[in-house]
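K.L.:
When you get a sec, could you give me coordinates for this:
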Amino acid sequence: MKQLERLKLIYGLLSHSPQTIDSLQKELQALGTVVSSRQLYRDLDDVGNFFLRAEERLDLKNQEFNKKLYVINRNNGSGAINNYDIDTYLINKLMILAGIAIGRKSSLDKFRDIFASHLNSSKVENNGSWDGLSMLNTHFNEIVFDQKFEDKFNQILWSVSNHRAIEIIECHGDSVSMYKSLVFPFLFLPMKIIYHRGGFFVAGMVDGSKKCLVMDLFQISTFKLSNQTFAFKKDMTVLDKNLQARFGVSQNIDDEVYEVILDFASLTGSFVRAHSWHHSQRFEVLPSGNVRMYLTCGINRELIGWIYMWMGHVKVVAPEILKAHHQEQLQSIIDVSQSDVVSYKDSWRPA
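P.N.:
All right, here's what the predicted structure looks like:
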């Protein structure tokens, strides 16, 4: 690689984030260029002398253990950035889905550059974790984005944002137990995009019947956008009430809202109560040390699956209908373990 190309790369890296000699060497090596520390110091001098714009200057900040941090400072009048702001940015970056990070990289790069511009103009002593190498997102259970899903996501997002009806022609599979009475194709009034457990869902109403419906974007296989608008404010209140009665996003088996009581073993209960599962959740520590959980919600496939996640460390106390469904699924698991056949069956779909 020629020196001019290398200097352009170094300038680009510094424009995006503060860099140390080590981090610059790693970045350049990843791009196929091996540069000695001595040469890199000379390159940094050249960048500072010949590559900076009128409003820029190359600053050197001393960190712990005499580590040198090179920063392009821009005099753009931006507000001061502190280490708490940096950590907040990195945490948000950590939480971005892999599919979003790849599919919307150009947009995210713009935000990164804006943040870098504000950071470089501040007097903060960076905490050394700017590159995010000390953070890891496992992306466990996330939907896998491909171009087809990205296109579908963008189209449905447009419909929700602009209050346009969608004709749902075909769905492949059913992760949320949709109504048995649904006849395809049907007109759907989309009102909310929901992110839940690594996937994206669209919530709204079936036109005509006014039934509240949540669909997994992954399962929507054929649809048509329309320019048909709909009044959403009044129906949004109805939809919100329906969603609050669900445990997660799955369709409830009926229109009833139950008081669900679950007893957890002490250690499991301590873990459960430290997390958010439903807006109605409340807990009580029993004399035995076990933890009792109370929920006010409907019964659906997601609730049963969530209970089974805790294996033998939870007991269903009430209501009786939940006990019955829990036992039914237990028997189903036993039957499958003793059979050579595994088949799909959804007994949770309401009429």
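
K.L.:
contacts and neighbour counts: CA atoms only from here.
P.N.:
Fine.

K.L.:
What is the burial count for A30?
P.N.:
Look at A30: counted by other Cα atoms under 10 Å, it has 10 neighbours.

K.L.:
what about it, distance to H16?
P.N.:
16 Å (Cα to Cα, to the nearest Å).

K.L.:
Now H326: closest residue in space, sequence neighbours ignored.
P.N.:
I304 (6.5 Å; Cα to Cα, 6 or more residues apart in numbering).

K.L.:
Could you report the neighbour count for the one you found?
P.N.:
For I304, using other Cα under 10 Å, the count is 16.

K.L.:
Please apply the same query to V202.
P.N.:
Residues near V202, counting by other Cα under 10 Å, number 22.

K.L.:
one step back: isn't the residue nearest to H326 right next to E328, touching?
P.N.:
No. Using Cα atoms under 8 Å, I304 is not in contact with E328, being 10.4 Å away.

K.L.:
K68 against L24, yeah?
P.N.:
No. Counting by Cα under 8 Å, K68 stays clear of L24, with 11.7 Å between them.

K.L.:
out of these two, which sits in the more crowded spot?
P.N.:
Neighbour tally, K68 and L24, criterion other Cα under 10 Å: the higher count belongs to L24, 20 against 15.

K.L.:
the helices in the chain, which residues?
P.N.:
3-16, 21-30, 37-50, 83-94, 98-103, 105-121, 147-162, 233-244, 266-273, 301-309, 320-337 (DSSP state H).

K.L.:
want to put them side by side, so please do this one too:
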Amino acid sequence: MMSRRLLEPMAGTPLWDGQQRLFRKIRGALGERAVQYCQQLSGMLGSSGFGVSDYTRRGELLDALLLGMEERRWVQVQYGGGAADGAGTRQQLGPLGLIWHNGSLYLIAWSKKRGEVRNYKVDRVLSAEAEGGQSNQFEIPEGFSLQSWQSTAFGVYRGTGERMWEIRIRFRAGSARYVQESWWHATQRFEELPDGGVELHLRLNELSAVSKWILGFGSSAMVLAPVELQQLVRAEATAMLQDLDELSRGGE
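P.N.:
Predicted coordinates for the structure are as follows:
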């Protein structure tokens, strides 16, 4: 019942329809009394829905992406992402998987144009059409698995280089408990400090996404290593301060 409620943003999509069929089978197997108990329990559980994407009108688009995944078909996609991903351009993608991250779906796909695996936020996919015929099938990259791809990603963000970064972040006591309560990455390791703070160790091949995550903690987080990550955080914090200074001087 709880999973049914969590999937409500996908009502009308193939993912929702599959869950509904499963629910009907469970209902038939358990009987009405058991279902009523589950519904009562479900009423005591909720989700804030804060920042969650709405896919209720994107059933056909998701169907095309799922078809591409199941039958290894190339999918013609019109993508309206940022400039780095080809804003508003038509791309030929080989869908490899979907990841639910921070309330949104991300497509992990082989980009024929770029010759590499990339992530695409489904919200920014304007249209998708699976190509027909065996001649339009793509080959899954050798050794690829969604789990191994995620193992070096931070959320859904993964660098393209081979270098792995040894990351160390110190959190003040006020944020230490929150950080330790959550799972951030398979390589995470915590070192508790005498003052109640905690030092987080990560091993990633991407720095941009983790720098933005660190900034969300404000002065409660301090980057100890590497220097390149310190520079990214400093540059972003400096830009924020400059904007605030302009506003305080009456700028727009």
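
K.L.:
Can you calculate the TM-score here?
P.N.:
The TM-score (TM-score structural alignment, normalised by the length of the second structure) is 0.82; 245 aligned residues with a Cα RMSD of 3.2 Å.

K.L.:
returning to what we had before: quick one: what's aligned to the residue nearest to H326 of the first structure in the second structure?
P.N.:
I304 of the first structure maps onto S211 in the second structure when the alignment is built from TM-score structural alignment.

K.L.:
In contact with its match, which residues?
P.N.:
Neighbouring residues of S211 of the second structure by Cα atoms under 8 Å, 6 or more residues apart in numbering: L229, L232, V233.

K.L.:
Can you lay out the helices of the first structure as JSON lines showing distance to Q251 of the first structure?
P.N.:
Output for the helices of the first structure, formatted as JSON lines (distance: least, Cα to Cα, whole Å):
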{"stretch": "helix 3-16", "distance to Q251 of the first structure": "45"}
{"stretch": "helix 21-30", "distance to Q251 of the first structure": "48"}
{"stretch": "helix 37-50", "distance to Q251 of the first structure": "60"}
{"stretch": "helix 83-94", "distance to Q251 of the first structure": "31"}
{"stretch": "helix 98-103", "distance to Q251 of the first structure": "26"}
{"stretch": "helix 105-121", "distance to Q251 of the first structure": "34"}
{"stretch": "helix 147-162", "distance to Q251 of the first structure": "20"}
{"stretch": "helix 233-244", "distance to Q251 of the first structure": "9"}
{"stretch": "helix 266-273", "distance to Q251 of the first structure": "23"}
{"stretch": "helix 301-309", "distance to Q251 of the first structure": "8"}
{"stretch": "helix 320-337", "distance to Q251 of the first structure": "15"}
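
K.L.:
So for E170 of the first structure, which of these sits nearest?
P.N.:
Nearest to E170 of the first structure among the helices of the first structure is helix 147-162; the distance by Cα to Cα comes to 13.6 Å.

K.L.:
what comes up buried for that closest one?
P.N.:
F149, K152, F153, I156, L157, S159, V160 (16 or more other Cα atoms under 10 Å).

K.L.:
And for stretch 177-188 of the first structure?
P.N.:
Those would be S177, M178, Y179, F186, L187, F188, for stretch 177-188 of the first structure by 16+ other Cα under 10 Å.

K.L.:
separation between the last one and A245 of the first structure?
P.N.:
Distance, F188 of the first structure to A245 of the first structure, using Cα to Cα: 21 Å.

K.L.:
for the fourth one, same thing?
P.N.:
Using Cα to Cα, we find F186 of the first structure at a distance of 24 Å from A245 of the first structure.

K.L.:
was I right about V77 of the second structure contacting G94?
P.N.:
No. Using Cα under 8 Å, V77 of the second structure is not in contact with G94, being 10.1 Å away.

K.L.:
more neighbours, these two?
P.N.:
Remark: of V77 of the second structure and G94, G94 carries more neighbours, 27 against 21, as counted by other Cα under 10 Å.

K.L.:
list the contacts for the more buried one?
P.N.:
If you count contacts by Cα under 8 Å, 6+ apart, G94 of the second structure has them with G68, M69, R72, R73, W74, V75, A109, W110, S111, K112, F138.

K.L.:
what about 7 Å?
P.N.:
If you count contacts by Cα atoms under 7 Å, 6 or more residues apart in numbering, G94 of the second structure has them with G68, R72, R73, W74, V75, A109, W110, S111, F138.

K.L.:
before we move on, what about A209 of the second structure?
P.N.:
Counting by Cα under 7 Å, 6+ apart, A209 of the second structure has contacts F154, Y157.

K.L.:
right, so of the helices of the first structure, which gets closest to K224 of the first structure?
P.N.:
Using Cα to Cα, the helices of the first structure put helix 147-162 closest to K224 of the first structure, at 9.4 Å.

K.L.:
circling back: quick check: which of the helices of the first structure is nearest to N290 of the first structure?
P.N.:
Using Cα to Cα, the helices of the first structure put helix 266-273 closest to N290 of the first structure, at 4.1 Å.

K.L.:
ok, average deviation of that closest one from the second structure?
P.N.:
Its aligned residues in the second structure lie a mean 1.9 Å from helix 266-273 of the first structure after superposition (mean Cα distance after the TM-score superposition for the first structure).
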